[in-house]
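In: this one's structure only:
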């Protein structure tokens, strides 16, 4: 198998030939058709979650492909099934899964630590999010894959493994955006553009896209945004409030994660408003919220993991919305690249040149 492996924080991933370890009785082997490159991949490479990574790790956490082998105890998928690999598993039996909160599934921790392949020097590599989609072949627990029914190409289905589900779900499932409401979205990469689409599906009357990159603001308008804000012109919270006649947004989504931008996004919401934290920030990051303002204006701050989506139900729901034309994946896939170009594609994402790059040639 060919895989892009994280060997040292802050360094490019190394594309290597690995020997896959034998699958266990609950494991599924998938021929990867496509893997999206998400900003979280860059954050992991740069050490944002250093305490959660030990030893070599196959990168990638957003993919789709076809099942080629299953363990004896696997009963959710079969050889030949098309599947989406999810960066959040859904074991179906933990206390969170049985309470319809599978996005918080307890199985993730053990999956992160399980070796999946051997390197030429004899060391073993784990897989990012328990799947490691920057590889032509991945082995994972059946809890991490969902069988789907669709003719969409893998390059588009892969986005549902993380970015699109997180963004659309943030609007539909986490914030539960109401028809006629006013929404601000800060950060318009692949996830932010998906928040915009989710807010449009939910019936938001005003959707304000905030991003310093002009091309991303233009894409946002095509995907449902009614207004755009360039934070370089003036403080974005002031611009958002001006557009909303001083009242502030009903929901504001931070899709960046840095404490300064989180605090700015909080200042965009009005009375009874909700701030939704979608972007991953530093593990020791903090931001201040004025307690009186939070209480007296009945505001809410909510975390968002995987768009609060229940993958065994919601992947197919989102696919149906794509196939009916209510959601678009076309506008999100900026380019398709080979595995050897994964580091170049990460840099293009960092510089704002692309919405989403997808690895389709391994």
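Out: Thanks, I have the structure now. The model shown is predicted, which means the values in this text are computed figures rather than measured ones. Numbering: from 1, shown residues only.
In: drop to CA atoms for contacts and neighbour counts, all remaining ones
Out: Fine.
In: contacting residues for residue 207?
Out: Counting by Cα atoms under 8 Å, 6 or more residues apart in numbering, residue 207 touches 182, 183, 184, 185, 196, 199, 200, 224, 225, 226, 227.
In: try 6 Å
Out: 183, 184, 225, 226 (Cα atoms under 6 Å, 6 or more residues apart in numbering).
In: same question for residue 187.
Out: Contacts of residue 187 by Cα under 6 Å, 6+ apart are 211, 255, 256.
In: what's the burial count for the second one?
Out: By other Cα atoms under 10 Å, the residues close to residue 255 number 26.
In: surely it is in contact with residue 278?
Out: Yes: with contacts counted by Cα atoms under 6 Å, residue 255 reaches residue 278, the gap being 4.9 Å.
In: coming back round to it: among the contacts of residue 207, which are in strands?
Out: Among those, the ones falling in strands (DSSP state E) are 183, 184.
In: ok, so of the contacts of residue 207, who is nearest residue 65?
Out: Set against residue 65, the nearest of those by Cα to Cα is residue 225 (31.7 Å).
In: let's bring in a second model and compare:
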């Protein structure tokens, strides 16, 4: 039978979010209902609220979540009621051309729950990234649930569902950062700091954090940056070259998503180096680079989709590393809040005061 829970919706473009009663259907074939224990407040949720993703209002916000499987539908075998899971927004299909070529992290046919959650009056909701986890419970495709160590803090574990995984994966999976490499990370919010953590985990010898905010640079140092550059007062390309013997970094990770910072990343890398774009641009942005420079500098220009992660492989590994004390994922949790404080959390996000606010149920 259906269930009534509380959830945070965005009713219209740039309208304040509000807590409403949400109807959750029983899980159908291949689906699961998950009781949410914690969900991070991500910039992507703000983009949904602002209408920057699409106009399919009202949205049920929230996607960086961890919780416990409550029930599953027909044919579900990978998870069962009682499992502690992290939710992901790229449920691998196993049948598309990427999956069949052994590259499931690129899956071109990821899927979500087929049934719709609704408001009490029957209005259908669009769940953010197919998840909708600013709610006491949510309905997802079972493939969006990844089992991890239940001893992990839900507030920490849930962050792997989006921003932290995107940053760590941009370094390890997309950028292939190796031992002794030099890495520059442009943009030190949650994703950029996660890229720093990933670079440190991979054994990078020099990790240069670039941002316009000294507070963010201080945090970047705490999580593993060896050098910092304030690009408001210093030319970041020249600074990165000076810090790498005049050559440029082996890997430059752009975590802002703007043409200006991407151009900086392009010229701040060494010859045959790698640029990784993990910052998300907006539709109207255009990039212009001399084609001769693209050819002449060689190397790789890559885009990182969700850190090119495979949740079933990467989530348990990273949780285990956190539990062993080898990476500190708790450093990303600035504050824990209640469900009705999400709108305030968006304001603090604008002010740059937090890496992540996390709703804890």
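Out: The structure has been received and is ready for your questions. Every value quoted in this text rests on a predicted model; they were computed, and no experiment measured them.
In: on that earlier part again, turn the contacts of residue 207 of structure 1 into JSON lines, columns for neighbour count.
Out: Formatted as JSON lines, these follow (neighbours: other Cα atoms under 10 Å):
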{"residue": "183", "neighbour count": "32"}
{"residue": "184", "neighbour count": "31"}
{"residue": "225", "neighbour count": "26"}
{"residue": "226", "neighbour count": "17"}
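In: quick one, helices of the stretch 1-150 of structure 1?
Out: Secondary structure of the stretch 1-150 of structure 1 by DSSP state H, counting those that start in this stretch: the helices cover 39-45, 108-112.
In: in TSV: those, plus mean neighbour count and distance to residue 95 of structure 1.
Out: Below are these laid out as TSV (neighbours: other Cα atoms under 10 Å; distance: least, Cα to Cα, whole Å):
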stretch	mean neighbour count	distance to residue 95 of structure 1
helix 39-45	19	27
helix 108-112	16	13
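In: of those helices, which is nearest residue 165 of structure 1?
Out: The minimum distance between residue 165 of structure 1 and the helices of the stretch 1-150 of structure 1 falls on helix 39-45, with 14.3 Å, by Cα to Cα.
In: three-state assignment of residue 4 of structure 2?
Out: strand (DSSP: H, G, I helix; E, B strand; the rest coil).
In: dump the residue contacts of the closest residue to it other than its chain neighbours.
Out: In space, and not counting its chain neighbours, residue 4 of structure 2 is closest to residue 23: 4.8 Å by Cα to Cα, 6 or more residues apart in numbering. Residue 23 of structure 2 sits next to 3, 4, 117, 118, 119 when contact means Cα under 6 Å, 6+ apart.
In: how about the first one: what's its closest non-neighbour residue?
Out: Counting by Cα to Cα, 6+ apart, residue 3 of structure 2 lies nearest to residue 24, which is 5.1 Å off, once chain neighbours are set aside.
In: the one you found pairs with which position in structure 1?
Out: Applying TM-score structural alignment, one finds that residue 24 of structure 2 aligns to residue 20 in structure 1.
In: what's the burial count for its match?
Out: Residue 20 of structure 1 has 19 nearby residues by other Cα under 10 Å.
In: right, and it touches residue 120 too?
Out: No: when contacts are counted by Cα under 6 Å, residue 20 of structure 1 is not listed as touching residue 120 (11.4 Å).
In: what sits in contact with each of these two?
Out: By Cα under 6 Å, 6+ apart, no residue touches both residue 20 of structure 1 and residue 120.
In: any idea which of the contacts of residue 23 of structure 2 has the most stuff around it?
Out: Busiest of these [other Cα under 10 Å] is residue 117, holding 23 neighbours.
In: measure it to residue 135 of structure 2 for me?
Out: 11 Å (Cα to Cα, to the nearest Å).
In: again with residue 90 of structure 2
Out: Taking Cα to Cα, one finds residue 90 of structure 2 at 20 Å from residue 135 of structure 2.
In: show me what residue 33 of structure 2 aligns to in structure 1.
Out: So residue 33 of structure 2 corresponds to residue 29, using TM-score structural alignment.
In: where along the stretch 151-300 of structure 2 do the helices fall?
Out: Using DSSP H, counting those that start in this stretch, the helices of the stretch 151-300 of structure 2 run over 154-157, 163-169, 190-202, 214-223, 236-242, 259-268, 291-297.
In: out of these, nearest to residue 308 of structure 2?
Out: helix 163-169 (6.0 Å).
In: buried ones in that closest one, by neighbour count?
Out: Using 16 or more other Cα atoms under 10 Å as the burial criterion, the residues of helix 163-169 of structure 2 that qualify are 163, 164, 165, 166, 167, 168, 169.
In: now the residues you listed as CSV including distance to residue 337 of structure 2?
Out: Formatted as CSV, the buried residues of helix 163-169 of structure 2 follow (distance: Cα to Cα, whole Å):
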residue, distance to residue 337 of structure 2
163, 18
164, 19
165, 22
166, 23
167, 24
168, 25
169, 27
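In: and residue 304 of structure 1, how many neighbours does it have?
Out: 23.
In: so who does it touch?
Out: Residue 304 of structure 1 neighbours (Cα under 6 Å, 6+ apart): 277, 278.
In: same check on the one 4 residues further on?
Out: Counting by Cα under 6 Å, 6+ apart, residue 308 of structure 1 touches 103, 173, 174.
In: quick check: the aligned residue for the last one in structure 2?
Out: Applying TM-score structural alignment, one finds that residue 174 of structure 1 aligns to residue 174 in structure 2.
In: could you measure from its match over to residue 197 of structure 2?
Out: Counting by Cα to Cα, the gap from residue 174 of structure 2 to residue 197 of structure 2 is 14 Å.
In: for residue 169 of structure 2, same thing?
Out: 10 Å.
In: circling back: now render the helices of the stretch 151-300 of structure 2 as a markdown table, adding distance to residue 352 of structure 2.
Out: Compiled in a markdown table, these are given as follows (distance: least, Cα to Cα, whole Å):
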| stretch | distance to residue 352 of structure 2 |
| --- | --- |
| helix 154-157 | 20 |
| helix 163-169 | 16 |
| helix 190-202 | 11 |
| helix 214-223 | 8 |
| helix 236-242 | 21 |
| helix 259-268 | 18 |
| helix 291-297 | 34 |
